[in-house]
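Trainee: Only the shape, not the letters, is given here:
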């Protein structure tokens, strides 16, 4: 099935090939991280108006998702929907379709590695989602995301650290912008 980077290799499963190793837990998104994420998302060309917010199902990720949605709306943007997903699931097909179907200008994500890695794998196999138009919170700045998601799954994904520095996934690494 084709997706934004060409053809999915034979044998590629949307399910991660192994359980997640220890990765950072969700943590509250502070003002510097929040501002950096929203500013980075607003820098997309053409200028974005609509966003879909996605979160893991834990309380901290959901609260961070509310912060992202409020900040986006306060800046004049429209939040089309908010989608939550579990850390473990049989396929992630339903939440991935709800996440991608509105076809927003950008996606804003507050999550942790296990669930987002699985969502990303499902998104690239089943939707028109673009990691290059997706902006995520700091717990996803972890090599385990690429290890679980697969090389290329998250190319172009951008995020912010708690201090507001930005990073971008390129192949096997997260490139730090500052």
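Mentor: Perfect, I can see it now. Everything numeric in this text was worked out from a predicted model, so none of it was measured. Numbers count the residues shown, from 1 in each chain.
Trainee: going forward, measure contacts and count neighbours with C-alpha atoms only.
Mentor: Fine.
Trainee: Tell me which other helices or strands the host helix or strand of residue 51 touches.
Mentor: Using DSSP states H and E, residue 51 maps to strand 50-56. When contacts are defined as 3 or more C-alpha pairs under 8 Å, 6 or more residues apart in numbering; DSSP states H and E, strand 50-56 sits against helix 59-74, strand 78-85, helix 93-100, strand 106-110.
Trainee: Between helix 93-100 and that strand, find me the angle.
Mentor: 150 degrees (axes from the mean of the first three to the mean of the last three C-alpha atoms, to 10 degrees).
Trainee: mind putting the helices and strands packed on strand 50-56 in TSV, distance to residue 175 and mean neighbour count included?
Mentor: Conversion of the helices and strands packed on strand 50-56 to TSV gives the following (distance: least, C-alpha to C-alpha, whole Å; neighbours: other C-alpha atoms under 10 Å):
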stretch	distance to residue 175	mean neighbour count
helix 59-74	23	20
strand 78-85	27	18
helix 93-100	25	19
strand 106-110	19	27
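Trainee: State the distance from residue 69 to residue 124.
Mentor: As judged by C-alpha to C-alpha, to the nearest Å, residue 69 and residue 124 stand 24 Å apart.
Trainee: what's the answer for residue 65, then?
Mentor: For residue 65, the distance to residue 124 - C-alpha to C-alpha - is 22 Å.
Trainee: do the same with residue 146
Mentor: Applying C-alpha to C-alpha, the value for residue 146 to residue 124 is 14 Å.
Trainee: okay, now the one to match up with it:
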């Protein structure tokens, strides 16, 4: 994650008072950078594997605190199963979710994020 990407991601979070961070195993360092830079309350940090039987346990932990915003730092492969489970089994909303550059263009309407160059993106 670049400094510009991190700055843009924090800007997208706007005036959110608290967040939940989600990450796959390979993106943990970026998730830690986000938490440190955020400086506000992180209600939970949830890590999931790229492959799992269902991701239900992780999805419930990610969605349950009902934060003002969710932040995702994951690879497309690591996010695919988790996103599917969130849509099917929780009240999670992609419209309140912000992601790192790795998920730019991920086919989930409402998901927003930051590119490495500091510009932002939104899936429609």
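Mentor: That came through, no problem. All values reported here derive from a predicted model rather than from experimental measurement.
Trainee: And the TM-score between these chains?
Mentor: Put the two chains on top of each other and the TM-score (TM-score structural alignment, normalised by the length of structure 2) is 0.96; 124 aligned residues with a C-alpha RMSD of 1.0 Å.
Trainee: check contacts around the residue nearest the centre of structure 2.
Mentor: By C-alpha atoms, centre = their mean, the mean C-alpha position of structure 2 lies nearest to residue 72, the distance being 1.3 Å. Going by C-alpha atoms under 8 Å, 6 or more residues apart in numbering, residue 72 of structure 2 touches 21, 22, 23, 31, 97, 98, 99, 100.
Trainee: Let's see that with 7 Å instead.
Mentor: 21, 22, 23, 98, 99, 100 (C-alpha atoms under 7 Å, 6 or more residues apart in numbering).
Trainee: Which residue in structure 1 aligns with the third one?
Mentor: In this case it means residue 23 of structure 2. Residue 23 of structure 2 maps onto residue 55 in structure 1, with residues paired by TM-score structural alignment.
Trainee: can you tell me how far that match sits from residue 67 of structure 1?
Mentor: 11 Å.
Trainee: With residue 97 of structure 1 instead?
Mentor: Taken as C-alpha to C-alpha, the span from residue 97 of structure 1 to residue 67 of structure 1 is 23 Å.
Trainee: same thing with residue 149 of structure 1?
Mentor: For residue 149 of structure 1, the distance to residue 67 of structure 1 - C-alpha to C-alpha - is 26 Å.
Trainee: now swap in residue 143 of structure 1 and tell me
Mentor: Taking C-alpha to C-alpha, one finds residue 143 of structure 1 at 25 Å from residue 67 of structure 1.
Trainee: do the same with residue 133 of structure 1
Mentor: Taking C-alpha to C-alpha, one finds residue 133 of structure 1 at 19 Å from residue 67 of structure 1.
Trainee: go on, residue 130 of structure 1?
Mentor: 22 Å.
Trainee: Likewise for residue 147 of structure 1?
Mentor: Residue 147 of structure 1 is 28 Å from residue 67 of structure 1, by C-alpha to C-alpha.
Trainee: Map the residue nearest to the centre of structure 2 onto structure 1.
Mentor: In structure 1, residue 72 of structure 2 lands on residue 109 (TM-score structural alignment).
Trainee: still on that earlier bit, I'd like to know which of the helices and strands packed on strand 50-56 of structure 1 is closest to residue 120 of structure 1.
Mentor: Ranking these by proximity to residue 120 of structure 1 (C-alpha to C-alpha) places helix 93-100 first, at 8.2 Å.
Trainee: Give me the mean distance between the closest one and structure 2.
Mentor: In the superposition with structure 2, the average deviation recorded for helix 93-100 of structure 1 is 0.5 Å (mean C-alpha distance after the TM-score superposition for structure 1).
Trainee: OK, contacts around residue 16 of structure 2?
Mentor: With contacts defined as C-alpha under 7 Å, 6+ apart, the neighbours of residue 16 of structure 2 are 68, 69.
Trainee: try 6 Å
Mentor: residue 68 (C-alpha atoms under 6 Å, 6 or more residues apart in numbering).
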